[in-house]
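Undergrad: With the sequence up front, the predicted model follows.
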Amino acid sequence: MVIGAGARRSPGSGRRSRADVAEGTGTRGCRLGLFGEQCGFEAMRILFANSIQMFGGAEVWFLQVAEGLRARGHWVGLVCRPHTELEKRALRAGVPVIPFRFGADVGPLAVTRALRLLRRLHPDIICTNQDKELRTFGLAAKVTGIGRVVHRRAIDHPLKNNLRYRLTYTWLADVVVANSFATRSTLVRSAPWLRKARVEVIYNGVDPGRFDGPAAAELRSEWGCGEQDFVVGFVGQLDERKGISTLLEAFERAAVLRPEVRLILVGEGPLAPRVAEFRRKSAAGDRILPLGFREDIPRIMRSLDLLVLPSLWEGFGIVLIEAMAARKPVVATCVSSIPEIVVSGETGFLVPPEDPEALCQAILRLATDRNLAAEMGRRGRERVEASFSLSRMLRKWEELFREAASERPGR
């Protein structure tokens, strides 16, 4: 369901109560899927804001949490750019969507739209993921006094130590949540004015059950891969940050020694032309298959023998826990949050970034020892169930949102 961002109250209607706002989206029995009457607690009204046009790990997170909290009885709305993959998937999942044109950073038109939206929807929580969203909706929340702002920091990059960022993170954000301890450490180290106590950590999670089932033989057949082939997969954006050049060089070296090794690339990005050129020039080019953007990730993960993620830095690396949930070993670089996910020697291998030889050797080790690969996959699944499950993540976010909402003046 799409909620119009510019709806106005009827003349003379006066100030709406929280139970009457947003076209029938009150806290009890609303037509947007809130199940407050069936809950043994007061349902929250949670508004997520996302300004990104591309679809990646952060957008996967938005959908997971929006759907999960909605299923738990809370009202959830998603503010996002119109005509994006995120909007399409949210609508398909039944999550209420508010199309929003963000414009310039802290642009007066965007802030005015945010002010109107908050006054109409009266959320308890406003959750942002990018600094642009934080500044736009954080400022609107301060002006209106509506909602508590929870900002999710999902990239392992330092903050700039200047007045702009200090105001953004200490005045506009009520709570900051990092997706890993590595991200939290980078945040507080780069911003001495940001108190550690204000930065929480909640890991991303997946539903392990979505990755159950046998490998799709027909899918491997579509790829031109037989049962004896060792299929290495990469899932993510084709850009420099993901270490694509290192991956191609490492695969070329591995393919010389192990002719059964194949490489599947899932994703789009600016390096797609370079991948195409590499395939034309390399002797191993016929064993590289770019699939482009795909939605059937669980099916793909089940059909791989190994997932690699040779990133230079990461936000979180959710594809790692997806592969581990599918009982696949992983090889990744020891950067950002990745060492918190992958236990080297148990669930896969960690290698230095921009080191094609180390990556090649890790691939060869697993290609030549299928029993080791299977054992690492089994341990990876156990690790996901223990530390990176969707149910655990949703419980943590629900608890954090409820605590933040309870601290709002007047409650």
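TA: Arrived safely, thanks for sending.
Undergrad: CA only for contacts and neighbour counts going forward, please
TA: OK.
Undergrad: isn't Asp174 right next to Val150, touching?
TA: Yes. Under the criterion of CA atoms under 8 Å, Asp174 makes contact with Val150 at 5.9 Å.
Undergrad: Overlap in contacts, the two.
TA: Both Asp174 and Val150 are in contact with Ala404, where contact means CA atoms under 8 Å, 6 or more residues apart in numbering.
Undergrad: In three-state terms, how would Val331 be classified?
TA: The local conformation at Val331, judged by DSSP: H, G, I helix; E, B strand; the rest coil, is strand.
Undergrad: hold the first one in mind and look at this next one:
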Amino acid sequence: MRLFRKSARGRVPRLELILSSGVAIGGLERLVYHLARRLDPTRLVASVRLVGARGTFAEWVLAELPDRAVWYDRSLVELARLRSDLRRELPSVVHASGLFARGLTLAAVPHAPAVDTVANPDLEHGTVRRYAYRGIGKLAAAYWADSRARADVGIERLGIPRDRIRVIYPGVDEVTIGAEAQRAFLERHGLRATDKIVAVVGNLRVLKGHDRLVEIAQEVTKRDPSVVFVLAGADLSRGEIPRLLEGSSARRNIRLTGFVDDPLPLMAASAVVLQPSRSEGVPRVTLEAMSVGAAILSTAVGGIPEVLTHEETGVLVPANSVGQLTRSLIELLEAPARRAELGARARERVRARFGLDRMVREFEELYLGAAARTVDSRQ
């Protein structure tokens, strides 16, 4: 049994981070990457196993973590290789994200304690998938939720026992984005220094409210033609969102950049970072926008009100009010001093409460707790 890897301090528990990989990089993907890089290797040896498409995320992780990341496609041969690799390593604890990844892990190493991610049930389409998630999830030793709101959703809609859920807020590093980096981003995407940018960062989905930008952009640009909406993210809507935006009368004031590996210069250069989502946990982009001192306007959904305080570190509006989103955006765009105050307070809050080191420490304790239970049960 290879529950541990030798280190200078003795035996170190093994963690396997297993993720269904797609073409895009979102908040969960970035979190897995940062955990693999930042967990203390003298306390916990972490590996990443990616299953699925060899898209942007897989290429990024394999390049950055060549000694700790392995990719498998979904062929039977590759899935058998994954099963063999997991059985050979026999991890102390597994954190699998996504129904497919969790099912594979359960089949390969059924006795390894699992930490599950409390998923967004709004993304789980179909009754069969929802019941499968509930069934597999009941076998987990612990669950991670990115907010109290997401934990409540897990309890109420997915049937997860309250005492198994650990809330760990995402974290980000403190950064300073200089004028040169901002200018380079603008030039690369055909934007001018005089443009009043509204940044919308995240992969394109109806669930994220990107379809609402048609109405919002039309109203805002009628009032101020210097406003440019910049959407940075891969299209996961199968072309629906780009088609809607292309048909808008404000299409000349809308830019689609596609996936951006580093959106921080965009957010730092923006007048407002807009989040029109219908459903969320705590988006990593919210914390990143706070870290660069951006003024944030968001719907008050999911865990966002747990990190953003209305009129103190951002502006929150009801989830279903496109009219209020539009009015609040116009007001913010016309109030530079107010935007600066909101951004400064947001930056202080993220520095004090949502640092990346804090997040990594809390995950480390979650994993080590599960690993300790494994050792106790096998002695």
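TA: Noted; the coordinates are in hand. The shown structure was predicted, so the numbers you read here are calculated from the model rather than taken from an experiment.
Undergrad: where does the TM-score land?
TA: Here the superposed chains carry a TM-score of 0.87, computed using TM-score structural alignment, normalised by the length of structure 2; 370 aligned residues with a CA RMSD of 2.8 Å.
Undergrad: circling back to that earlier point, Asp174 and Val150 of structure 1: which is more packed in?
TA: Val150 (24 against 19; other CA atoms under 10 Å).
Undergrad: give me the number of residues near Ala8 of structure 2?
TA: For Ala8 of structure 2, using other CA under 10 Å, the count is 7.
Undergrad: Tell me where the longest strand sits in structure 2.
TA: Taking DSSP state E as the criterion, structure 2 has its longest strand at strand 10-21.
Undergrad: Other residues contacting that strand?
TA: 3-6, 32, 36, 41-55, 57-58, 91-98, 100-102, 367-368, 371.
Undergrad: ok, residues contacting stretch 160-179 of structure 1?
TA: Defining contact as CA under 8 Å, 6+ apart, one finds that stretch 160-179 of structure 1 is touched by 131, 134-135, 138-139, 142, 148-154, 159, 184, 190-191, 193-194, 198-204, 315-316, 404.
Undergrad: Show the buried residues in the contacts of strand 10-21 of structure 2.
TA: Among the contacts of strand 10-21 of structure 2, those buried by neighbour count (16 or more other CA atoms under 10 Å) are 3-4, 32, 36, 43-54, 57-58, 91-98, 101-102, 367-368, 371.
Undergrad: quick one: what's aligned to Phe349 of structure 1 in structure 2?
TA: Aligning on TM-score structural alignment places Phe349 of structure 1 opposite Val315 in structure 2.
Undergrad: Kindly confirm my reading that its match is in a strand.
TA: Yes. The assignment for Val315 of structure 2 is a strand, going by three-state DSSP.
Undergrad: What's the separation between it and Ala149 of structure 2?
TA: The spacing between Val315 of structure 2 and Ala149 of structure 2, counted by CA to CA, to the nearest Å, is 19 Å.
Undergrad: okay, those two: which has more neighbours?
TA: Taking neighbours as other CA under 10 Å, Val315 of structure 2 and Ala149 compare with Val315 leading, 23 against 19.
Undergrad: Next up, the contacts around the nearest residue to the more buried one once chain neighbours are set aside.
TA: Excluding the flanking residues, the one nearest Val315 of structure 2 by CA to CA, 6 or more residues apart in numbering is Leu297, at 4.8 Å. By CA under 8 Å, 6+ apart, the residues touching Leu297 of structure 2 are 272-275, 314-317, 325, 328-329.
Undergrad: rewinding a little: tell me how far the match of Phe349 of structure 1 lies from Gly343 of structure 2.
TA: With distances taken as CA to CA, Val315 of structure 2 is found 11 Å from Gly343 of structure 2.
Undergrad: Distance-wise, check the closest residue to Trp223 of structure 1 other than its chain neighbours relative to Arg220 of structure 1.
TA: Nearest residue to Trp223 of structure 1, sequence neighbours excluded (CA to CA, 6+ apart): Leu289, at 7.2 Å. Using CA to CA, we find Leu289 of structure 1 at a distance of 11 Å from Arg220 of structure 1.
Undergrad: what about Pro339 of structure 1, how many neighbours?
TA: Look at Pro339 of structure 1: counted by other CA under 10 Å, it has 15 neighbours.
Undergrad: Need the counterpart of it in structure 2.
TA: So, by TM-score structural alignment, Pro339 of structure 1 is matched to Pro305.
Undergrad: contacting residues around the nearest residue to that match once chain neighbours are set aside?
TA: Of all residues not flanking Pro305 of structure 2 in the chain, Leu316 sits nearest, at 7.6 Å (CA to CA, 6+ apart). Going by CA under 8 Å, 6+ apart, Leu316 of structure 2 touches 297-300, 305, 308-310.
Undergrad: coming back round to it: list the contacts for the match of Phe349 of structure 1?
TA: 296-298, 308-309, 328.
Undergrad: Return the closest of those residues with respect to Leu191 of structure 2.
TA: Closest approach to Leu191 of structure 2 among the contacts of Val315 of structure 2 (CA to CA): Ile296, at 20.5 Å.
Undergrad: quick one: the closest one and Ser270 touch, right?
TA: No. Using CA under 8 Å, Ile296 of structure 2 is not in contact with Ser270, being 9.9 Å away.
Undergrad: quick one: which of the two has more around it?
TA: Ile296 (29 against 24).
Undergrad: what does Ser291 of structure 2 align to in structure 1?
TA: In structure 1, Ser291 of structure 2 lands on Ala325 (TM-score structural alignment).
Undergrad: Among the contacts of Leu316 of structure 2, name the buried ones.
TA: Using 16+ other CA under 10 Å, the buried ones in the contacts of Leu316 of structure 2 are 297-300, 305, 308-310.
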